[in-house]
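[1] Model the following, please.
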Amino acid sequence: MATTAESTVSAKEATAAFFVSFKEKTQDVLDEFARIDSLPQAEGLALVNDLIRSVAELDKTTTSAAIFLPLYDQRQYSQQLKDLSAQLKEKRDALAPRAKFSFKGRNAARTASSKTAARPEASTTSTDAAAGPAKAGPPVVPPNAVSFYGLQGQYIASPPSDASEAGAVRDVYLISLADCVVNLADWQMSVGAVHIRDLTRCVVLVSPVSGSILLDSCIDCVLILACRQYRMHQSHNTRIHLYVGSKPIIEDCDGLEFNDYPVFTGSLGRLETSGLSALGNHFSEVEDFNWLKQHQSPNWRVGTPDNNTALQIVELLREGRWVEAKTAAQLPLVKPTSL
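    Next comes the predicted model:
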């Protein structure tokens, strides 16, 4: 029972608690920073390095809190930590022993010059770099993650070849997909979290995961998801069939429809093993960070109790009939006039 209570703490309460903790920790760093000038140089330098590590840890904590922090708060915290880190590094540079000046004779200078001349490729590299930055490639993801990037009109269902490794837990990234159908329902590997960004007219089915699902910039999509925490940014005109163990959070979104998660073969067992069934489903308790008034936000609504369409999509996907599944999803969606 205690676990359920902890998991259903509202995002606003979590945000308020984080604010208090962040303020205390940054103040501790500032208090210690004020002592540096009164210490011997070596001790002051050691303290600065300790404080730099503390700020780095606080930065990691802030990144982890992105699941419930509003975007504005994230930016403010990030800027404060950036400024504090710059201040500490400036102090470290001032305290660090400076290298002694040494005069190189002409022979040494000629030797260095000849070595440089023997490496013309170094000059070529510098010229290339000066010509301008290279075009941005695929997004950087953790080395152990599974990612699908830059696809259009594809059916994505096959897990990685090593997905059955015992104890393997992977994060999944779905980035820059258009007109795709994604079916991750039958993967046997353990998924830690799912990151979804820049999806257009896609259908996504993900079996229950024990961690978070973070979404950004989903347009005209149908999403069938189950997770412990759900957060969505800058998404529009999307239908979500959701099982979530805490209140879903949306920000800078509109035209969203939230529906209950469909029960299909194997889903109940996955909900149990992932620990989600004990938390209950809070899909209809959406918190809109852009709507602070007491009455209903115009940016989302609860759909009808009928889950036949979602079940039909699931059954078609699990049979590999992905074109028919996309047809059943009726994409692009027509924005309901009531939203």
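[2] going forward, measure contacts between C-alpha atoms and count neighbours the same way
    OK.
[3] If you drop the residues flanking it in sequence, what lies closest to Leu151?
    The spatially closest residue to Leu151, leaving aside those adjacent along the chain, is Leu177, at 5.0 Å (Cα to Cα, 6 or more residues apart in numbering).
[4] Provide a list of residues in contact with that neighbour.
    Applying Cα atoms under 8 Å, 6 or more residues apart in numbering to Leu177 gives the contacts Tyr149, Gly150, Leu151, Gln152, Asp198, Leu199, Thr200, Cys202.
[5] List the buried residues in the helix or strand that it is a member of.
    Using DSSP states H and E, Leu177 maps to strand 169-178. Buried positions in strand 169-178, judged by neighbour count with 16 or more other Cα atoms under 10 Å: Val169, Arg170, Asp171, Val172, Tyr173, Leu174, Ile175, Ser176, Leu177, Ala178.
[6] Next, the second sequence, to be compared with the first:
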Amino acid sequence: MEPEVDSTKAAAGNRKHLAMLERLSKRTAASSAASPEASPVAAFLSRFAAAKAAAESALSACRSSPDGAAASLAAASSAVDDLERLVAEASHSLPPYELRSALAAVSDLRAAHKLAASEIRPKKSFSFRNKSKATKNPPQDPPALPQPPPEQPKPNPDAILPGFGFRSRNGATLVKDLRAANEKDGDFTLADLVSCEVYLKGKCRALYIHKLRDCRVYIGPVFGSVLIEDVEGCTFVMAAHQIRIHEARETDFYLRVRSRPIIEDCSGVRFAPHALKYEGIEDDLRDSGLAEDTGNWANVDDFKWLRAVQSPNWCLVPEEERLPIVDISEVQEREDCK
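    All right, here's what the predicted structure looks like:
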């Protein structure tokens, strides 16, 4: 009799499971029919899945076609960067679980890319030789020296980082009035700058910052997202809807931000309130939806510190050490290269 009881319970369980799936299916269908664009989270997940598949396909091509491995590695790096930017731009509207899952997927793909690069690079061959079987009559001519392996081409930062901007400067003063630029309200990029001062008046849609050393950067409002990667010894003064900071060291951020700033793989970073002024900045802040200071500059999320206690990787700038309001109204547009 026991087998019959078990089968009866299993059948009942299956019926309940099928009924639940049917209810969920009807609910999803009804929601989609009522408002096909009602869920920004669902739209993001759809775009994320497509971008993730593209990155995985590029990584797979690295191993399946050795002859084009270098080009495939560059394409895979670009695909992972695109995926990371997609997450950064949508992070302010994502639930915490979805955001963490997306960031974990990006991190896994980044690690897979590094592994693929290490596997594809030529390795020095090594083999044991049996001395007892050495040929009795060695060749008279010395063996030809092995040719060094060709260097793997590195992805061009200009191809990865979108928008116009300032790149590859050392000791320069760089000034741009975005209100008068042809690319008004577009994307802007700062990359490979050393010991530079950067002044941007006006607003832009998105800002990408990559590999800055000992720079002072003063930025007008960003009505989208800011993605900062690999900076050290810098000071940033900016306002944006969402700011994500990756691999920053010994750097200060003076922020006005709608959502909580996100840091990852950072150390010695400090935060303080926004401290920038120029003629017309209040209009730019209002047009960008940043007229109100939410106080989120002090509410930092460290995605690599999951404990309940304060992360040791960031702190607030003591009041006595904070910058006064920086007025860049009189700074004239130029691009000095030293």
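[7] re earlier: gap between the aligned partner of the residue nearest to Leu151 of the first structure in the second structure and Ser329 of the second structure?
    The alignment partner of Leu177 of the first structure in the second structure, by TM-score structural alignment, is Leu193. Distance from Leu193 of the second structure to Ser329 of the second structure, counting by Cα to Cα, to the nearest Å: 23 Å.
[8] before we move on, what about Val231 of the second structure?
    Taking Cα to Cα as the measure, Val231 of the second structure falls 26 Å from Ser329 of the second structure.
[9] Check Val5 of the second structure too.
    82 Å.
[10] OK, contacts around Leu88 of the first structure?
    Phe33, Val48, Leu51, Ile52.
[11] Kindly confirm my reading that the third one is in a helix.
    Yes. In this structure, Leu51 of the first structure lies within a helix as judged by DSSP: H, G, I helix; E, B strand; the rest coil.
[12] ok, Ser107 of the second structure to Gly165 of the second structure distance?
    From Ser107 of the second structure to Gly165 of the second structure the distance is 27 Å (Cα to Cα).
[13] same check, this time on Ala54 of the second structure
    27 Å.
[14] ok, Leu58 of the first structure - how many residues close by?
    Look at Leu58 of the first structure: counted by other Cα atoms under 10 Å, it has 18 neighbours.
[15] ugh, typo on my part, it should be Trp314 of the second structure
    21.
[16] cool, and the one 5 residues further on?
    The number of residues packed near Glu319 of the second structure is 8, by other Cα under 10 Å.
[17] In the first structure, which residues correspond to stretch 255-270 of the second structure?
    Using TM-score structural alignment, stretch 255-270 of the second structure pairs with 242-257 in the first structure.
[18] Oh, that last question was meant for stretch 18-38 of the second structure, not what I typed.
    Using TM-score structural alignment, stretch 18-38 of the second structure pairs with nothing in the first structure.
[19] ok now that stretch, how far from the chain's centre?
    Its chain's C-alpha centre and that of stretch 18-38 of the second structure lie 33 Å apart, by Cα atoms, centre = their mean, to the nearest Å.
[20] do you know how far Tyr149 of the first structure is from Pro133 of the first structure?
    Applying Cα to Cα to Tyr149 of the first structure and Pro133 of the first structure gives a distance of 22 Å.
[21] hang on, the earlier thing: which of Val5 and Ser329 of the second structure has more neighbours?
    The neighbour count for Val5 of the second structure versus Ser329, taken as other Cα under 10 Å, is higher for Ser329 (14 against 10).
[22] that older thread, for the next helix or strand after the strand holding Leu177 of the first structure, packing partners?
    Going down the chain from strand 169-178 of the first structure, the next helix or strand is strand 181-184, by DSSP H and E. If contacts are counted by 3 or more Cα pairs under 8 Å, 6 or more residues apart in numbering; DSSP states H and E, strand 181-184 of the first structure sits against strand 155-156, strand 203-206.
[23] ok, residues contacting strand 181-184 of the first structure?
    Applying Cα under 8 Å, 6+ apart, the set of residues contacting strand 181-184 of the first structure is 153-159, 202-207, 317-318, 322, 326.
[24] One more: stretch 2-20 of the first structure?
    With Cα under 8 Å, 6+ apart, stretch 2-20 of the first structure has contacts from Phe68, Leu69, Gly245, Ser246, Lys247, Ile249, Ala278, Leu279, Glu287.
[25] Then stretch 124-144 of the first structure?
    Under Cα under 8 Å, 6+ apart, the answer for stretch 124-144 of the first structure is Ser147, Tyr149, Arg170, Asp171, Tyr173.
[26] The same query, at a cut-off of 7 Å, please.
    Arg170 (Cα atoms under 7 Å, 6 or more residues apart in numbering).
[27] how far does that stretch stretch from start to finish?
    Stretch 124-144 of the first structure: ends 35 Å apart by Cα to Cα.
[28] Over to stretch 189-198 of the second structure?
    11 Å.
[29] Break down the first structure into its helices, ranges please.
    2-7, 11-35, 41-64, 71-95, 106-117, 120-130, 267-273, 308-318, 322-329 (DSSP state H).
[30] Surely Glu232 of the second structure touches Arg249?
    Yes. Counting by Cα atoms under 7 Å, Arg249 is a contact partner of Glu232 of the second structure at 4.7 Å.
[31] If any of the contacts of strand 181-184 of the first structure are buried, give me the ChimeraX selection for them.
    This is the ChimeraX syntax for the buried subset of the contacts of strand 181-184 of the first structure, where burial follows 16+ other Cα under 10 Å:
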select :155,157,202,203,204,205,206,207,317,318,322,326
